[in-house]
Every structure is written in C-alpha cells, then in structure tokens.
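[1] everything below, folded, please.
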Amino acid sequence: MRDLRQILSEDVALLVGQLKHERSEARIEVQSLLQAVLQVHRAYLLAHPEHFPNANQQAEYTALLKRRLAGEPIAYLLGEREFFGLTFKVTPATLIPRPDSELLVEQALARIPAGDDRIRVLDLGTGTGAIALSIAHARPGATVTAVDASAAALEVAKENAQRLGTHNVRLLDSDWFSALQGERFDLIVSNPPYIAAADLHLAQGDLRFEPTTALASGADGLDDIRRIVAEAPLHLSRGGCLLLEHGYDQAERVRALLVNAGFSEVYSAHDLGKIERVSGGCWSA
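    Presented below is the predicted three-dimensional model:
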C-alpha cells in the first residue's frame, strides 16, 4: 500500500518516462485520477500527503493509471473535459474538446451582440456540444441549432445541455445540412474533420482513441470543408457568416474555397500560438 505522497512521486515519474510528459503535466494527471477515485478536491491531496487510499481505491486508481500509461486519453478516463470555462461530459463516441477550438467560440461571440434574441446560430458536427453550448451559454438570447450524424454523440451533447441548464439549443440528427432543408441561419460554425486520411498522426497519441470519422476527411483533409462551403449559402441569411476551424496549414486553401464560392470579407484568425486556426466569410449574394 502506498500513501498519496508515494503515489504522486512514483507515478508522476512513470508518466514522464513512458508518455514523455512534462513533469507538471504528469503531476496534474496523477492528481486528477486520484481526485476522481477518492472523490476529493485537489486541496485535499495537498493537505493530506500521508493519506492511504483503501484497497478498493488503490485498485481502481491502478486500473486507471495502467490505461493512461497505455495511451488512453485522460479525458476519456475522467469522463469529462473543461472547455471555455464549462465542464463537458466526453466519451469515446466524441472528439475531445481542445483549447484550440475556443478561438472558434470567441470568433462566433464577436458576431453575436449580447442581448440580441433574433440571432440564429448553427453548429455543424457538434460532438459533445462544446462549441454550440458554449455559444448558447454566453448568448442566452440566441437560438442555437446543433447537428451531428452520430446518434451516440448527440446523446452526449443532450446530456451536456441538461447538465449546464442550457435551454436555447436544439439538437438534430443530421449529416451536415441534410435535415435542415429550407432553414437559414445568421451564423454557421463548424469544427469539422480536417486531417488527411493517411496522416500518420492518426495513429499517435490521443488521436488513436478518438473516432476517426470526427478527425479525417479525404486525401487532403478538406472533403468535409468543401461540402460545407458549397452548401452553406443555401442556409445563410443575407449577410450571414460561416466560420470554420481547420488545420494549422490549411488557412490559405480554406480562404480560397470561400472566395471561389462567392463569400466576401474572407479572413483567418490566429490562435494563441499565432497559427491561423479559424477562417470565415460572409454571404451577401
């Protein structure tokens, strides 16, 4: 049996050695697993380093640690991930929300005046609902529609909406725009699959465990973005805008797709790492 001090010291070293984590990152992960098993706050771990988890807790923690050492994402082990200041349930049926996608939410909110109850927003490929629910939470007057072709993902998004008490979101089973005939929106956002199907990164790290259908999109990663750009004008109000998250090296090609499709005010926004991560344009035709 080990006390908390021993567990932290020994298992942080394991994560650093096997997963090549920074020590600070490894420490946070070990603490997170312990918090989940012991059902305590981080402050308890810091204040009681001499505490011995009981046999059942030790076994549960060890099982989780083995899965993490095998590469399984910490978000799937914990069953949740923080995004835009909110906590979302995640499962292997959904993509794990990432900080990069917060830029898409920020760009969307910049186009939705606070208190405006006329804005209609569409989130394509919602997954956990992180993007749609973050927008809806920050702009309770907006009407947000979130679609996904995965029934399992929609169930997760529905649960997240209930947990957050977000009532201005409609969830629909739809292959992109297929269930939205005749509907138009003031703003369409999407974090679609954008990794090339043969990209070696799909067999590395967390991506090994995430649903490939939410990650890969054709030979160059742009098949789904091409479809969204082509079909979006049929679902945008006059002056409405389309915002797309994409890969670190795809901004120029996405801007070209938007321009060629007739969008105006085409631009790209940089994330905190100075990478062009979101591109968009408006429809005035």
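[2] switch to C-alpha atoms for all contacts and neighbour counts from now on
    OK.
[3] surely Val40 is within a helix?
    No - read with DSSP: H, G, I helix; E, B strand; the rest coil, Val40 is coil and lies in no helix.
[4] buried ones in the helix or strand Arg238 falls within?
    Assessed by DSSP states H and E, Arg238 sits inside strand 236-245. Neighbour-count burial for strand 236-245 flags Leu236, Ser237, Gly240, Cys241, Leu242, Leu243, Leu244, Glu245 (criterion: 16 or more other CA atoms under 10 Å).
[5] how about stretch 145-153?
    Buried, per 16+ other CA under 10 Å, within stretch 145-153: Thr145, Ala146, Val147, Asp148, Ala149, Ser150, Ala152, Ala153.
[6] now those in TSV, with distance to Ser190?
    Formatted as TSV, the buried residues of stretch 145-153 follow (distance: CA to CA, whole Å):
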residue	distance to Ser190
Thr145	12
Ala146	10
Val147	10
Asp148	11
Ala149	13
Ser150	15
Ala152	19
Ala153	15
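[7] closest one of the residues you listed to Arg81?
    Ala153 (14.9 Å; CA to CA).
[8] which one is that closest one nearest to, not counting chain neighbours?
    Gly127 (5.1 Å; CA to CA, 6 or more residues apart in numbering).
[9] ok, that neighbour - how many residues close by?
    When counting by other CA atoms under 10 Å, one arrives at 31 neighbours for Gly127.
[10] what of Ser174?
    17.
[11] now do Ala203
    Ala203: 11 neighbours (other CA under 10 Å).
[12] show me where the chain has helices.
    Using DSSP state H, the helices of the chain run over 4-19, 23-38, 42-47, 55-69, 74-78, 102-109, 130-138, 151-164, 223-231, 251-260.
[13] how about this one, so we can line them up?
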Amino acid sequence: MSTVKQNLARSAELAGSDSARLDVEVLLGHVLGRPRTWLYTWPEYELTVAEQGQFDALLARRHSGEPVAHLTGEREFWSLPLKVDASTLIPRPETELLVETALELCPQQQLRALDLGTGTGAIALALASERPGWQIVAAERSADAARLAEENRRSLGFDNVQIVRSDWFAQIAPQVFELIVSNPPYIDAADPHLEQGDVRFEPRSALVADREGLADIEHIAVRSVEFLTAGGWLLVEHGWQQAAAVRDIFAAAGFHNVESREDFSGWERLTLGQK
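    Just a heads-up that it's a prediction; the model follows:
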C-alpha cells in the first residue's frame, strides 16, 4: 500500500484544479479521519486496503470535477463545520464579508434579523455564533435545503435561529427586522462560468436570476422596505460587475446610505443600504 507522502504527491492528477494540493490534503484527511497537519507529521503511514480504495475513488471523482465539499459532505464557514450536499450552494469564503459587515453595522446585542435564501444556513448560523442575543429567521424556498439548514442548526445548537420554508418574503409573517441579509441568485443564465468548476454541480435555482442576474436582488430590495424598521439595514451579496446596478436598485427602492464593499480580492461584492 502507498504511504501518506506518496498519496499527497498525487496532486498532479488534479492538474485542472486551482487548489490541487489542498484538494488532495482535504480528501486524504477525510479518509483517514485526521487533520491536514497530521499528514505531514506521519508521512510514512501506510494506508490500509480500504483506506486506499476510498481515497482512490474520491480522487477520481474530484478529477471528474465534483466539488470537494460534496465529496466530504462538509465545508467550514466562519470556523463553523457545515454539512453540505447538492441541494444548495457550497458556502464560500467571500460570503464572510457579508457576516463581517452585518456585525460591524449592528453592534447591538438584541436584534431581529432575517436571512433570505439561507441555503446551508451559513450566514444565519455565523451571525448566531457571534450574537447569541439576536433572534434570526432564516428563510429558504427549497425543502431539501431547508432540511439541511435545520440539520446544521441542530448540530451546532443555535436555538436563536429559526429555519422556515419561504419563497423570499412570501411565507414570512408580517413583522419588522432591524437587519435583512441575503446571498441570492445573481448570475445571468447566459454566463459561461455556469459550465465551469464547482457550480456545474450546484442547483441552478440558487445561482441564476432573470434580468441579467438582477431580478431577485430587485425583488428583495423592494419588499425589504416593508419588513425593515426605520434605520434598519439591508445587505446583499452580488456579482463583481453588478455593484453600480445594485446601488441604483437600492436607491430606487428608497434606501439611504447606500454603498458597496470590496471582498478580499478587491471586487465590489456586497451592497448595503439603510431604510
């Protein structure tokens, strides 16, 4: 059987991945039930027949393009281990900007927040981990994604988050929030990136929106005015080329103090506004 060191060297088999070495480390650590640091502490460990077979199978699936998060069934977001599957988007590091900004704008310890299109529950659960006094409603249209979000909520033990089935605001009872956040679909159906990378394995309904990707953002902005208290904030993640258009949408909906924020790559990926 091959050693850990020999298997780590197989990153060359994933030449098409931008993170080949990391992919191999995560998959091998997953098979062995060990953290990535352990792999370099015990490089001469020989995999058993069963471990080698499992690793070979996962590596082959990754070579065919399947996301690592789907292969391991987990992705970390805001230092929280979240279960993931093909029913929703894989949480991405860029979305942590939305969490950071929400916490910056809303330092209060008591607050009602709404997360629209929660998916895995990543944003709502990250906020709950930092603000245990907040009451957070996390809405999700997909039944499968809502079940996944509830599973993550129970696993992490955040009783201040309520997962509800709702098509945006449609099933949200009349009430007001001090904060509304969302990472909605914002990709144009004609975007060629939909046929590349991990997004090929994610649900189109969570990625694509009409009107060149802006339809859901506009719907959220217009309806949020009804559900926000005076002075409340709306934060929306969007595509790197959409900031100006989203600022116009927010302004047209009546929001003030509208601005966009850059992610760690320098792209404007978040727009916020105050009622």
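[14] tell me which residue is most central in structure 1.
    Pro97 (2.2 Å; CA atoms, centre = their mean).
[15] what's the match for it in structure 2?
    Matched across to structure 2, Pro97 of structure 1 falls on Pro91, judged by TM-score structural alignment.
[16] got it, and Arg81 of structure 1?
    That one, Arg81 of structure 1, aligns with Arg75 by TM-score structural alignment.
[17] for Asp173 of structure 1, same thing?
    Checking TM-score structural alignment: Asp173 of structure 1 goes with Arg165.
[18] how about Gly125 of structure 1?
    That one, Gly125 of structure 1, aligns with Gly117 by TM-score structural alignment.
[19] give me every residue that touches that match.
    Gly117 of structure 2 makes contact with Ala138, Ala139, Glu140, Arg141, Trp168, Ser182, Asn183, Pro184 under the criterion CA atoms under 8 Å, 6 or more residues apart in numbering.
[20] please apply the same query to Pro91 of structure 2.
    Contacts of Pro91 of structure 2 by CA under 8 Å, 6+ apart are Arg75, Glu76, Phe77, Thr120, Ala122.
[21] what of Lys275 of structure 2?
    In this structure, Lys275 of structure 2 makes contact with Val225, Leu228, Thr229, Ala230, Gly231, Gly232, Trp233, Leu234, Gly254, Phe255, His256, judged by CA under 8 Å, 6+ apart.
[22] what about the aligned partner of Ala230 of structure 2 in structure 1, distance to Tyr61 of structure 1?
    Aligned counterpart of Ala230 of structure 2 in structure 1: Arg238 (TM-score structural alignment). Look at Arg238 of structure 1 and Tyr61 of structure 1: by CA to CA, to the nearest Å, they are 54 Å apart.
[23] same question for Asp224 of structure 1.
    Separation of Asp224 of structure 1 from Tyr61 of structure 1 (CA to CA) stands at 40 Å.
[24] neighbour count: these two, which is higher?
    Tyr61 (19 against 16).
[25] quick one: the more buried one and Leu95 of structure 1, what's the gap?
    24 Å.
[26] please report the distance of the match of Pro97 of structure 1 from Thr37 of structure 2.
    Counting by CA to CA - Pro91 of structure 2 and Thr37 of structure 2 are separated by 23 Å.
[27] quick revisit: in the contacts of Pro91 of structure 2, find the pair that's most separated.
    Glu76 and Thr120 (11.1 Å).
[28] of the two, who's got more company?
    Thr120 (30 against 16).
[29] please name the nearest non-neighbouring residue to that one.
    For Thr120 of structure 2, ignoring the flanking residues on the chain, the nearest one in space by CA to CA, 6+ apart is Ala149 at 4.5 Å.
[30] repeat for Phe169 of structure 2
    Nearest residue to Phe169 of structure 2 in three dimensions, chain neighbours excluded: Arg223, at 7.5 Å (CA to CA, 6+ apart).
[31] now do Ala215 of structure 2
    The nearest residue in space to Ala215 of structure 2 (CA to CA, 6+ apart) is Ala209, at 5.8 Å.
[32] tell me which residue of structure 1 matches up with the one you found.
    By TM-score structural alignment, Ala209 of structure 2 lines up with Ser217.
[33] so that match sits against Ile195, correct?
    Yes - counting by CA atoms under 8 Å, Ser217 of structure 1 touches Ile195, with 5.9 Å between them.
[34] of the two, who's got more company?
    More crowded of Ser217 of structure 1 and Ile195, by other CA under 10 Å: Ile195, with 24 against 20.
[35] if we can go back for a sec, pull the number of nearby residues for the match of Asp173 of structure 1.
    For Arg165 of structure 2, using other CA under 10 Å, the count is 19.
[36] next: the one 10 residues further on.
    Residue neighbour count, defined by other CA under 10 Å, stands at 10 for Gln175 of structure 2.
[37] show me what it aligns to in structure 1.
    That one, Gln175 of structure 2, aligns with Glu183 by TM-score structural alignment.
[38] surely its match touches Pro233?
    No - counting by CA under 8 Å, Glu183 of structure 1 does not reach Pro233; the two are 11.0 Å apart.
[39] can you tell me how far Gly17 of structure 1 sits from Thr62 of structure 1?
    17 Å.
[40] same check on Ile275 of structure 1?
    For Ile275 of structure 1 relative to Thr62 of structure 1 (CA to CA), the value is 38 Å.
[41] ok, Gln204 of structure 1 next?
    23 Å.
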